[in-house]
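Asker: sequence first, predicted model second:
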Amino acid sequence: MIRYSQEFKESAIRKILPPENRSISELSEETGVTKTTLRKWKKEAQVVGAAAPCNEAQISRWNGEDRLQIVLETYGLNESERSEYCRSKGLYPEDIKAWRNACIKAAVGQAIGYDKSQQEAGVSKKKYQELEKELRRKEKALAEAAALLVFRKKAQAIWGDEEEE
């Protein structure tokens, strides 16, 4: 099993990712590193936040993390820079706009869900407090009834039954 230095891995990853955007097949032939190993290195780089992939056959094959990464990469770009970025990735600016809108909708949906869960938590807390109050009232009533029964038995033991007289 061949071991590669960290510097070699990083230089290979830089060639795969933007701005060079070289294909894995091309780099594999050049370096002699297997395609599987290069894909693994690329995936590891994406996990730690490297630039999004490019040269994919179809945009639909990109997962949500890759799309979010592209939205983040293009957020601060002006129109011409964004167009250049899209050409290098084989994208359309409309794709990025759609992905950005999807991200915003997801974030807003999460915020709305959070607000709803906060409201539900408040309602649940009130309900819990009401149930606790009712439980304390019933426990007091039960304790009072038990005390009355004990007093009645003691009274009967001391004075006897009223029926005997």
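Answerer: That came through, no problem.
Asker: can we go C-alpha only for contacts and neighbour counts from here?
Answerer: Fine.
Asker: let me see the contact set for Lys35.
Answerer: If you count contacts by Cα atoms under 8 Å, 6 or more residues apart in numbering, Lys35 has them with 24-25, 28.
Asker: most neighbours, which of these?
Answerer: Taking other Cα atoms under 10 Å as the neighbour criterion, Ile24 ranks highest of the contacts of Lys35 with 23 neighbours.
Asker: any idea how far Ile16 is from that residue?
Answerer: When distance is defined by Cα to Cα, to the nearest Å, Ile24 is 7 Å away from Ile16.
Asker: quick one: the strands in this structure?
Answerer: Remark: strands of the chain are absent; assignment by DSSP state E.
Asker: presented hereafter is structure B, for comparison with structure A:
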Amino acid sequence: MARFSQERKEAVLSRLLPPYNMTVSDLAKVEGISEATLYNWRKQARLRGRAVPGPKPNNTDQWSAEAKLATVIETATMSEAQLNEYCRQKGLFVEQVKAWKEASLAGFQSAEQQDKTLKQQSKADKQQIKKLEKELRRKEKALAETAALLVLRKKLDALWENNDADD
């Protein structure tokens, strides 16, 4: 079983991307590596968040969320000219990268909105707990008062019975 260095794997996988846009089967023939190995490398690269094509070349709809986010992060500091060059190399459109960036930001805004909702719910829960604890203390006091009255009642009844027996 042949072992390939990480650099070799990256170099081979880069030939799947523009400007080469080779298919896996063509690349396997050229490099002398089995197609199954190339598919496995591509899958591993995609899991690491690398932007690699799906089963159909240039079909960015099948890219994983991790690959799209990796592309957004990679292009975040680029100028417009650098972004254009990057997109040409990867076979992307600038509009796609911008749409992915907006989607990422929307996801973060959703998280902020969820945090806000969670804080409001937590505050409402704390108020409800406080209210229930207050009611519980009131009922415990009433129960203790009732128990004390019952004990006094029994003592009074016992005292009256003793007085009746003495007469």
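Answerer: Thanks, I have the structure now. Since this is a predicted model, take the numbers as computed values, not measurements.
Asker: quick check: buried residues in stretch 96-108 of the second structure?
Answerer: Within stretch 96-108 of the second structure, the residues scored as buried using 16 or more other Cα atoms under 10 Å are 97, 100-101, 104.
Asker: among these, which are in helices?
Answerer: When DSSP state H defines the helices, the subset of those inside them is 97, 100-101, 104.
Asker: tell me the two of the residues you listed that are most distant?
Answerer: Pairwise distances across those peak at 10.5 Å for Val97 and Ser104 (criterion: Cα to Cα).
Asker: now the helices for the first structure?
Answerer: Taking DSSP H as the criterion, the first structure carries its helices at 6-16, 24-31, 35-47, 64-74, 79-89, 93-159.
Asker: out of these, which is closest to Ala57 of the first structure?
Answerer: helix 79-89 (10.5 Å).
Asker: ok now the closest one, how far from the chain's centre?
Answerer: Counting by Cα atoms, centre = their mean, to the nearest Å, helix 79-89 of the first structure is centred 29 Å from the centre of its parent chain.
Asker: which strands and helices sit next to it?
Answerer: Helices and strands touching helix 79-89 of the first structure, as assessed by 3 or more Cα pairs under 8 Å, 6 or more residues apart in numbering; DSSP states H and E, comprise helix 93-159.
Asker: cutoff 6 Å now
Answerer: Contact partners of helix 79-89 of the first structure among helices and strands, from 3 or more Cα pairs under 6 Å, 6 or more residues apart in numbering; DSSP states H and E: none.
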